[in-house]
Structure formats: C-alpha cells, structure tokens
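1. Okay, sequence plus prediction incoming.
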Amino acid sequence: MTAAPDPAAPGRISLGVHGARGLLAFGVLVYHVVNSGLPSWGLPPLVEEGLRSLKYGVEIFFAISGYVMARSMQRARSPGRFLLNRATRIFPVLWTAVLVVVLLSLISQSRAPAALDPASLVLLTLANLMALPGVFDLPLFLPPAWTLSFEFAFYLLCFAYLALRQRWPGIGWALPLVVVGAVFALHHPRALFFMCGLLVGSGRLPGGPVTAALSRAPGLMLLVFLGVWQAAALPAAPFFEPVWSWSEPRLFVLAALAFAAATLSLNGIAAGQGWFAARFLQSRAMIWLGTISYSLYLWHPVVLAIVKAAMREAGLPAMLGDWSQLVFFGIAAPISLLLGHLSQVWLERRLTERLRRGMTAPPRVPPYARETVVK
C-alpha cells in the first residue's frame, strides 16, 4: 500500500479513491482483530467469511496504486524525481516501524528478530528496511510490509518506462514493460491488480453500456470482488502461488471475475458514481481515514500485538470470555488510529518534506566563492 497524497492538491486523485484507502485500511485492521485468536461470539458462517475476506482489500490497494501511478507518470518532472517522490513517501514510516519492531523484539527476547544471530539480524534488518521481503523469500519483520515489496517492484517498472521514454522517445516502451509486469504477476498473482488501476488511470478501460452500468455500483462491485476472491481462496490460498501451479480450472474463472469486479469498482469510485463513492467515501471521516491510511496500515499490527500481549498478561481473556475480541478492538482501534494520525503528520508529511527539500535544494555557495565569481 502506498502513502496517501493530499487529496485537495491540484491534479491529485479523486476524493472517492482517497476515501477508499481509508475504508480498506480499516478493513484490514478489522480482519486482524477477527483473526486474533481471542475468544468471541460465534458468528454466522457467511458473516465470518465476509470478515475474513477483508484481508483481500490489499488487492484493491494495489489497484489504487496502479491508478495513482498512471496519473503520476503523466505529470512526473523526471524519472529520478518520480522515484524520489515514491521513496521519500514510503521509507520514513517503513524504516521507523521496522526499527521499532526490532527494538521491541530485542527488549522482549520473545521471538525473531531477537532470535537471530547478530550478523543475520543486521542483514535481515537492512533487507526489511529496503522492503525486500515479499518479492524475495526473506523473513518479514513487519507483517503488512510485504505489500511494499510489490509496490516497489511496480515503481521500478514505472521508473524504467519513464527513463526509457525520455532516452529513446520514438520507441513504444509500454508494451514490453507491460509484458515484464505480466510475467511478474503470473508468478505473484495478487500483483495482477496493479493492472486494474493502470486501465482506469490511463483511460484505457474499454467502454460500453455494460461497463458504464456496472461502474455505477462500485460498492456492489467491491463486495462481488471480495466474495469471489474469498470463494476462490477456499479452502487453500492459491493466490500466493504462481499461476502455472493452479490445478483447478475454476480458479482461472474466479480470478477473471475478481479482476473485472475490482476494475469496475475502482472505475466507479474514481468517477464518483453512486452513493457509496460520491457520499460515503467522500465523507469527512473517510477522507481522514484515507489521509492516515498508509500509517494506519503499517502501525496497527504493532499496536494489536502489544495490546493482545498486555491483555493476556493481565488475564483478561479468561475474565472477559466471549467479550475478549470486542474489548480488544475497543482498546486497539483508537490507539491505532491515533498512532496512524501522529505518524502521518510527523513522518509522512513533515519528515518527507524535509527530506525532499534536502535532496532537491540547490547547493550553497560559500561567501568566498561568491566573491571569487564576482571578481
């Protein structure tokens, strides 16, 4: 998942897409609460599967990233500037969160990374700081950060396209790079959803009355995507495996339906179609959640782990029984939202601004050098 730009800035993404980030990030938090292992009331199977499907909001994050990058590349000042903007937006929060996880592990001495030998700890910490686990089979210190590995692979393809187009403008570089991206997606099927966003963001989504009609119900299309993708994943999770390893024909059909539903949902959200996109996702609460979505997404597992450990240490699950999960949510969600807000203000916004100023400011000329030039 990418950090959210200011939705009010000129040329930025639509408010509906911005609000969708917030809804999806909060949905991932709910998913982790539901799967916390704490006692809870028995839920109807359909409701339980619906809540479990919230983890696939990550695919819509990828779609939104594709949409944003399609628009960002159109206004990028240069390939280097494009990559710099992405790096300075992503790394401050990632680095801080990874180092906090390493520090907490070393203090508690409960599990990895504290269990690693010093050399492995240093090397794997650097790998996690560079968002390598995910694309590469390496230990992951911060669970949700695997998505950033996919994000950076996508950014590098976008950077390559901009750089090659700038160097050799007469050659159509889009097709070969799309082929490279498609091969990557076949190996990592969840990355396929970047293509949804590229189709919508570049205006290449085929039109027609069916596309227009289904795009007018983006909320329904989002539910269809979650339902179909969850149904395809039962009882296993094939979407973490290469496409050529899929053994059931139904997976290809369901994957195609899920891709279509995700694309139509994003198309309707971006255009502000219907109450869901025009009113709900653009409400003040959703816009705020969208603004803190990246920080919320990365920090909430840390908060959940600390709160759950504290509850177990205090013996609360035994005392609360089936209320444990609800109390867990009631404690952890506000803390996660507050930490997400603080991280967005101090790391995403203020630190990012300082990094960009420091990297792009013209070099200072010492007084004696100015005098020499004048003479």
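-> Arrived safely, thanks for sending. Everything numeric here is computed off the predicted structure, so don't read it as measured data. Numbering: from 1, shown residues only.
2. C-alpha from now on. contacts and neighbour counts both.
-> Fine.
3. which residues sit against the helix or strand hosting residue 161?
-> Assigned by DSSP states H and E, residue 161 belongs to helix 146-167. For helix 146-167, contacts defined as CA atoms under 8 Å, 6 or more residues apart in numbering pick out 1-2, 58, 62, 65, 69, 73, 78-80, 82-83, 86, 131-135, 140, 171-174, 177, 181, 191, 194.
4. Stretch 275-289 now?
-> 15-23, 26, 217-219, 268-270, 272.
5. Please point out which parts of the helix holding residue 161 sit buried.
-> Across helix 146-167, burial judged by 16 or more other CA atoms under 10 Å covers 146-155, 157-165.
6. which is the next helix or strand following the helix or strand hosting residue 106?
-> According to DSSP H and E, residue 106 maps onto helix 79-108. Of the helices and strands lying after helix 79-108 in sequence (DSSP H and E), the nearest is helix 118-129.
7. which strands and helices sit next to that following helix?
-> helix 79-108 (3 or more CA pairs under 8 Å, 6 or more residues apart in numbering; DSSP states H and E).
8. Okay, one more to line up with it:
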Amino acid sequence: MSTTRSELLHPQAGREVARLGWLDALRGIAAVAVAIHHSTFVYTPQARAAVIGWFNPGVWGVMVFFLVSGYIIPASLERHGSVRRFWVSRLFRIYPLWIVAAVALLLLAVVGVSQVRGELYRFDPVTAVLAHVTMMQDLLAVPNAVNVLWTLSYEMAFYLVVVGLFAVRWHGRSVSLVAVFTVGGVVLGGLGPALLLSGSAGAPVAVAVTTLVMVAAIGSACVSRPALRRAGMLAGGGLALVLVVLNGRLSPWFGLSILAVMFSGTVLHRAENGTVRWRTAVLACAGVLAVTVAQGWWHPEEVEGGPVSWTVSLVLAAVTFGAGMGLRHRRVPGWLAGLGMMSFSVYLLHPLLLKVSDATVGRWRDYDNPAPLVVFLAILLMVCWATYRFVERPMQRRGRELARRMS
C-alpha cells in the first residue's frame, strides 16, 4: 500500500514518470475503493449487505495494491542495485505517516473518541508496540491497532523476501517463485491459522526474536563485509517466509496466495521489459488467479462475502491491472495521478476518520444515507492532501537525498 513511482525513477526521467502514471491511477482508485468499503459499514449498511455477496471492493482494492507493489518493488531494488538505498527509501516512505497515524490513534483514545482495540489488552504494552513498530503484527498474531494495518505486514514480508532473493541472485526467478507460492498454498490449504510460534503466551518471545532479526536484516545493508550483509538479508527473508507459513492471523494458503499475487506483478514487469516471454507471464498469472479463486471456494469461511464475491473481486482486480497495463502509454489525468500519490494517506487514515465520525455523527443502522458518505470522502481527501503535502512528500524527498548520499 506504500509504493511510489518516484522511487523507481531517476529524477530526470520525465518520460518514465509519464509512462508510470497508470500505476498512480490504480493506487488512487484502489485506496478510495477500500475507504468506501469500510465506510459502508457506517453510512450505507443495507446497500453493503446487498452488494458484498457479489463484489467486495475491499478485496478488489487490496489485490490491486499487491499487484502494484509486486510490479514496482523488485524493479526499484534492481534498478538501484543497492539494498541500503532500498531500505532507506522504504523506511522514509512508510514510517513518517505511520507515526502520524499512531499518534492520532493514541490522541483519539486519550480524549475518549475511540478506544484502542480490546484484543490488544491481552498483550503487554512492549510486545504490542514492538509488533506494530516492525509492522509484522499480523504475522505475529498480535491484533492490529487499526484494521487496515494487516496488509502492511504482508508488504513488509514481501520486502524481506525480495531482499533475501537479491542476496543470492534469485530475484530474477519470478515465474518459479509464483509457482512455488501457488503450489505451497495448495499443499498447506488444509491448515488453518497455525500460530505455532506465538499466540498470547508465546508472543513476547516471537516479537522479540522478530525485532532482532529485522534489525539485523535491515541493518546489514550498512555492513561492509559481503558475507555478513548476505547473512542478514537471508535471515530477513527466511523470517518472513516462516511467519507467513507457521504463524499469523490468516491461514497459510491465504498468506502464500498474497505472495503469489505480488510476484505475479513482478512477472508482468519482467515481461514488459523482455526478460520473460509474454506467453509465459500470462500463463503464470492465469494459474495464480485460477488457484487463488479455487482456494476461496475450498475455504469459503475465510473469505469475506463468500466464494462468489471472492471470485468476482479477484477477477476484476486482474482485469483492472491488465487494463492499466494496456493503457500504460496514455497520459493519466493530473487529478487521478495526484490521487494516487496520496493513496497511502487515504488507505491508512480513513479508519481513524471513521472513528471520529462514529463518535460525532453516529451510524445509520435502519436506513441508507449516501450523503454523509460523500461528505466523509470529501473531508478524507482534504485531510490526506494535507498529510501528503506536509508529511509524506517532504519525508520522501529527505529519504531520497539520504539514499543518494549513502550510495
């Protein structure tokens, strides 16, 4: 949910900026779709109940996000060839707004507008905070302080896996990786959420080990000795895979399917650049889509809205991304590209604004009223423009400057 086209490009590459505007458009539309999905709980519950069995805009938006991340992230690392620069850009991209959201959530709790999610009280404060600071809380079975944070756990896991693959020069084997994760999801499909490493009792140890490994994995980018740097990168990738398979809130098939979807985006990027045949890329992505759809029918209790909604949402996500690629040479309207640039703010902050709405406006339980939803979206976009303008963009600029000095 947190990629940006500027990190993929050299500052002077104006043609590339225009060419990748379609990714901004997809991210912007996907972020608004997720915000609308959650807003319908509050403002139009009856309309939501009528639609959710056929189409889930939240699933659609999240899967589009994952495809975009898969398309951009490995390319960003490979373009610069520097793990150190990669991590600096990632940390400056994600954490500034994450900190703003965390502070806002605490302030809402202090003034009594909203309480921190009750499930978190089963964990000691240090464990809960560290799990969220690493952004791996959903893979450590620690409840998310804000519901949308679960996707950041899989984003971070993807980063760690990509860096680990880069360490052993396996990052180009995207088609094989798609096959491994897809087949792995089928093999482990009979397992529910494993929780083999944590749960409430083992969480402090699991969180502490995860924190140490992640510090070593990211910090190893600054180590001069190649062997130690490679060991840290591999440790981070191994940690991510272990947590996806053996731990977390979601079943292994779901987590591995997410990784398969993300690497599908990578496969399409390689096809566009001529390192993978288009026929191979299309077959690989079609296989991921078919198997992931089938998983929803195999595990209907684990997909919101049921298997029909799961199927329609996944197919439309694939069609949307494909349409975006097909129109990639067309110029994207400025307002749509701008929406994409602040999509991370839209995604991360809309649940907090909904908490404020709950405490002030209340919920429409007996009838649907779309007018407050429209007002909510308008206010959300104004808030997100401000956070992008004064938080995200300045910190991204500083991150790029620091990364250039460190290269």
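-> Alright, I've got the coordinates. These numbers were taken from a predicted model, which means no experiment stands behind them.
9. ok so, going back, now list the buried members of the contacts of helix 146-167 of structure 1.
-> Buried among the contacts of helix 146-167 of structure 1 by 16+ other CA under 10 Å: 1-2, 58, 62, 65, 69, 73, 79, 82-83, 86, 131-135, 140, 173, 181, 191, 194.
10. Just the helices from the stretch 251-375 of structure 1, written as ranges.
-> 274-275, 284-313, 316-320, 324-343, 352-360, 367-374 (DSSP state H, counting those that start in this stretch).
11. okay if I get the ones you listed as JSON lines plus mean neighbour count and distance to residue 50 of structure 1?
-> Shown next, in JSON lines, are those (neighbours: other CA atoms under 10 Å; distance: least, CA to CA, whole Å):
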{"stretch": "helix 274-275", "mean neighbour count": "16", "distance to residue 50 of structure 1": "22"}
{"stretch": "helix 284-313", "mean neighbour count": "21", "distance to residue 50 of structure 1": "20"}
{"stretch": "helix 316-320", "mean neighbour count": "15", "distance to residue 50 of structure 1": "24"}
{"stretch": "helix 324-343", "mean neighbour count": "19", "distance to residue 50 of structure 1": "17"}
{"stretch": "helix 352-360", "mean neighbour count": "14", "distance to residue 50 of structure 1": "37"}
{"stretch": "helix 367-374", "mean neighbour count": "9", "distance to residue 50 of structure 1": "66"}
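12. for those, which one sits closest to residue 11 of structure 1?
-> helix 284-313 (16.4 Å; CA to CA).
13. Distance from the chain centre to the closest one, please.
-> When distances are taken as CA atoms, centre = their mean, to the nearest Å, helix 284-313 of structure 1 is centred 14 Å away from the chain's centroid.
14. could you check the angle helix 324-343 makes with that helix?
-> Relative orientation of helix 284-313 of structure 1 and helix 324-343, computed by axes from the mean of the first three to the mean of the last three CA atoms, to 10 degrees: 120 degrees.
15. quick one: which of the helices of the stretch 251-375 of structure 1 is nearest residue 264 of structure 1?
-> Short answer: helix 274-275, nearest of those by CA to CA, at 12.8 Å.
16. Please identify which of the helices of the stretch 251-375 of structure 1 is closest to residue 239 of structure 1.
-> Nearest to residue 239 of structure 1, of the helices of the stretch 251-375 of structure 1 and by CA to CA, is helix 284-313 at 20.9 Å.
17. could you give the angle of the closest one to helix 79-108?
-> Going by the same axes, to 10 degrees, helix 284-313 of structure 1 makes 30 degrees with helix 79-108.
18. Residue 56 of structure 1 falls within a helix, correct?
-> Yes - assessed with DSSP: H, G, I helix; E, B strand; the rest coil, residue 56 of structure 1 lies in a helix.
19. how about it, what's its match in structure 2?
-> Aligned by TM-score structural alignment, residue 56 of structure 1 pairs with residue 60 of structure 2.
20. What lines up with residue 89 of structure 1 in structure 2?
-> Counting by TM-score structural alignment, residue 89 of structure 1 lines up with residue 93 in structure 2.
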